[in-house]
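Student: predicted model and sequence follow; I will ask about them next.
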Amino acid sequence: MSHPESATPSPVDYVAVQESEKFQGHRRRQRSFVFPMAIFFLVWYFAYVLLGAYAHDFMATPVFGNINIGLILGLFQFVTTFAITTLYVRFANRKLDPVAEELRGELEDIEAGAATIEGNAR
């Protein structure tokens, strides 16, 4: 088991990577999707809960047979969840993953270069 004191320090300056424009842009891009979508879903969810708590007559309005507005809106909660998940996966595949792979590749290259240099020094 290795101890933190004896471990060789990483040649990657992760703080510098985190502060880099590429990484910050990546975070902005991710947050530009996640925060608005989270707000949208929370508003939609709490609206459903509040309607269920305070608008009994509206939620009990029959649409057809025993199916009422409350049931339809409740099922739509699931549909919304799956739709948001699908949208995020598509967004991540198109916009986030390529940049993340590029950043990972750069960091792995730095690590590999440092390992080669350390191997040659021995």
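Tutor: Arrived safely, thanks for sending. Numbers count the residues shown, from 1 in each chain.
Student: can we go C-alpha only for contacts and neighbour counts from here?
Tutor: OK.
Student: quick one: buried residues of stretch 70-85?
Tutor: Gly70, Leu71, Leu73, Gln77, Ile84 (16 or more other CA atoms under 10 Å).
Student: who's in contact with it?
Tutor: For stretch 70-85, contacts defined as CA atoms under 8 Å, 6 or more residues apart in numbering pick out Met37, Phe41, Tyr45, Tyr48, Gly52, Phe58, Met59, Ala60, Thr61.
Student: try 10 Å
Tutor: With CA atoms under 10 Å, 6 or more residues apart in numbering as the contact definition, stretch 70-85 has outside contacts at 34, 37-38, 41, 44-45, 48-49, 51-52, 55-63, 69, 86-91.
Student: also this one, for the comparison:
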Amino acid sequence: MTARQHDASVYEEIQANERFQELKRRFRNWAFPMTAAFLAWYLLYVVLSGWARGFMGAKVFGNINVALIFGLLQFVSTFWIAWAYARYAEKKLDPLADEIRHEVEGKTE
């Protein structure tokens, strides 16, 4: 067996591993809903900016209007999602990924 065939068989074995499938499931269960929620939030901002100009232009205080607040909240939500993902990955993904990695490294040495 060549080194390339050995590498391919290791990858196929990992792909079939139940714990690897669990790792993928955990990632998807977090990433897909969060992505959908963020896109919906972003599109809401765009739609309101285009079709609810009166609402978005409403002054909240001084020269600060709803559109500016929503725009700034886009940045806040982006940083919050990055922080939340880092916490989720640290607790739910990284330990399982480390187990799988150590198992694979033990087999390839």
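Tutor: Structure received. Predicted model, so just to flag it, every value in this text is computed and none were measured.
Student: buried subset of the contacts of stretch 70-85 of structure 1?
Tutor: Among those, those classed as buried by neighbour count (16+ other CA under 10 Å) are Phe41, Tyr45, Tyr48, Leu51, Gly52, Met59, Ile69, Tyr88.
Student: trace the third one over to structure 2, please.
Tutor: What it means is Tyr48 of structure 1. Correspondence of Tyr48 of structure 1 to structure 2, assessed by TM-score structural alignment: Tyr45.
Student: need the longest helix for structure 2.
Tutor: helix 18-51 (DSSP state H).
Student: if I look at the residue nearest in space to the middle of structure 2, how far off is Phe20 of structure 2?
Tutor: In structure 2, the centroid-proximal residue (CA atoms, centre = their mean) is Ala31; its distance is 4.0 Å. Ala31 of structure 2 sits at a distance of 16 Å from Phe20 of structure 2 (criterion: CA to CA, to the nearest Å).
Student: and Val60 of structure 2, by the same measure?
Tutor: Distance from Val60 of structure 2 to Phe20 of structure 2, by CA to CA: 50 Å.
Student: Leu50 of structure 1: neighbour count?
Tutor: By other CA atoms under 10 Å, 12 other residues sit near Leu50 of structure 1.
Student: ok so, going back, the closest residue to the match of Tyr48 of structure 1 other than its chain neighbours: which element?
Tutor: Leaving aside its sequence neighbours, Tyr45 of structure 2 sits nearest to Phe70 (CA to CA, 6 or more residues apart in numbering; 6.8 Å). When elements are assigned from DSSP states H and E, Phe70 of structure 2 belongs to helix 66-88.
Student: ditto for His6 of structure 2
Tutor: Going by DSSP H and E, His6 of structure 2 is part of helix 3-16.
Student: which strands or helices does that helix pack on?
Tutor: helix 18-51, helix 94-108 (3 or more CA pairs under 10 Å, 6 or more residues apart in numbering; DSSP states H and E).
Student: among those, which comes closest to Val10 of structure 2?
Tutor: helix 94-108 (7.7 Å; CA to CA).
Student: and that closest one, which stretch of structure 1?
Tutor: Matched against structure 1 by TM-score structural alignment, helix 94-108 of structure 2 falls on residues 97-111.
Student: now swap in stretch 16-29 of structure 2 and tell me
Tutor: Stretch 16-29 of structure 2 maps onto residues 19-32 of structure 1, going by TM-score structural alignment.
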